[in-house]
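**Q** Please work out how this folds:
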Amino acid sequence: MLWVKSLHIIFVVAWFAGLFYLPRIFVNLAMETEAASRQRLLLMARKLFRFMTLLAVPAIVFGLWLFLGYGIGKGPGQGWMHAKLALVLVLIGYHHGCGVLLRKFERGVNTRSHVFYRWFNELPVLVLAAVVILVVVKPF
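**A** You can find the predicted model right below:
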């Protein structure tokens, strides 16, 4: 079980690196006016989105393995796990939303400012803090 837990943590950390950095690329894309720089940023964003998607899959698989296979978070007094799973769904939605925003940038139809993306970039930080508190403290 410790191997599965370790792999889950490793892939979650790697996935979060992408969730933290891709919106920063969006900030730069929203401010960029030069075509060559814009294309370079789009290339970076596409590659990062593809890579972070590949990292999200094993993070979720190993998490499900822990939950379903080992029963971590099951039983009475495990409300923290339900809250954590809800936040994981939020992160999956955020990841998908990043893909939608990336496609808008690729088509040249982005309507949001760099300020929006600066705020958008904060959501995974808040979710990460909440997940860590839920897993470590297990408040309910």
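
**Q** Please count neighbours and contacts with C-alpha atoms only from this point.
**A** Noted.

**Q** Quick check: Arg103 vs Phe26, distance?
**A** To Phe26, Arg103 is 11 Å away according to C-alpha to C-alpha, to the nearest Å.

**Q** Between the two, which is the more surrounded one?
**A** Phe26 (27 against 15; other C-alpha atoms under 10 Å).

**Q** State the helix or strand in which the more buried one lies.
**A** Assessed by DSSP states H and E, Phe26 sits inside helix 2-31.

**Q** and for comparison, fold this next one:
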Amino acid sequence: MLWVKAFHIIAVICWFAGIFYLPRIMVYFAASEHPQTRQQLAIMARKLYRFVTPIAVIAIVLGLVLMAFNLDYYWQAKWMWLKLAGVVALVVYHAVCGHYVAVMQQDSNHHGHVYFRIFNEVPVLFLVLIVVLVVLKPF
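**A** From the prediction side, this is the model:
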């Protein structure tokens, strides 16, 4: 079980690294006026999204495996339900990032760099929520 937990934590860290950096690329894309730079940033975003998506799946699958080891406890733990809601929100955020990556590929973005700077901060909130719930196990 410790190996599963270790690889779950590694996958979560890698997933967060990706969803922290991906919107940063979007900030640069929205702020750039040079077509070549925008094209390069769109390629970077597409490659990063394709790399980080399977890592997100691995993190989720390993998390579910960890839950299966003590399902009776996790089923009744309110903190776990809140954590899972946070994970679902992160999956939605990840999907929205995928939409923006597709928009970048078409060079049809309508959002400015300030929007993406704010958008970039969203996963930080979920990271704090999830870590606090896992460590403190309130309720």
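
**Q** Using the three-state scheme, assign Phe51 of the second structure.
**A** Following DSSP: H, G, I helix; E, B strand; the rest coil, Phe51 of the second structure is assigned to helix.

**Q** Now do the same contact list for the residue positioned nearest the centre of the second structure.
**A** Geometric centre of the second structure, nearest residue: Ile19, 4.2 Å, by C-alpha atoms, centre = their mean. When contacts are counted by C-alpha atoms under 8 Å, 6 or more residues apart in numbering, Ile19 of the second structure is found next to 52, 94, 97, 123.

**Q** Give me the subset of those that lies in strands.
**A** Taking DSSP state E, every one of the contacts of Ile19 of the second structure sits outside strands.

**Q** Please list which of these are also found as contacts in the first structure.
**A** Shared contacts between this structure and the first structure among the contacts of Ile19 of the second structure (both residues aligned by TM-score structural alignment, their matches' C-alpha atoms under 8 Å) comprise 52, 94, 123.

**Q** ok, those residues vs Leu136 of the second structure, which is closest?
**A** Pro123 (19.6 Å; C-alpha to C-alpha).

**Q** The closest one and Gln106 of the second structure: what is the separation?
**A** Relative to Gln106 of the second structure, Pro123 of the second structure is positioned 25 Å away (C-alpha to C-alpha).

**Q** Could you do Phe139 of the second structure as well?
**A** 47 Å.

**Q** quick one on the thing from earlier: more neighbours: which of Pro123 and Gln106 of the second structure?
**A** Pro123 (18 against 11).
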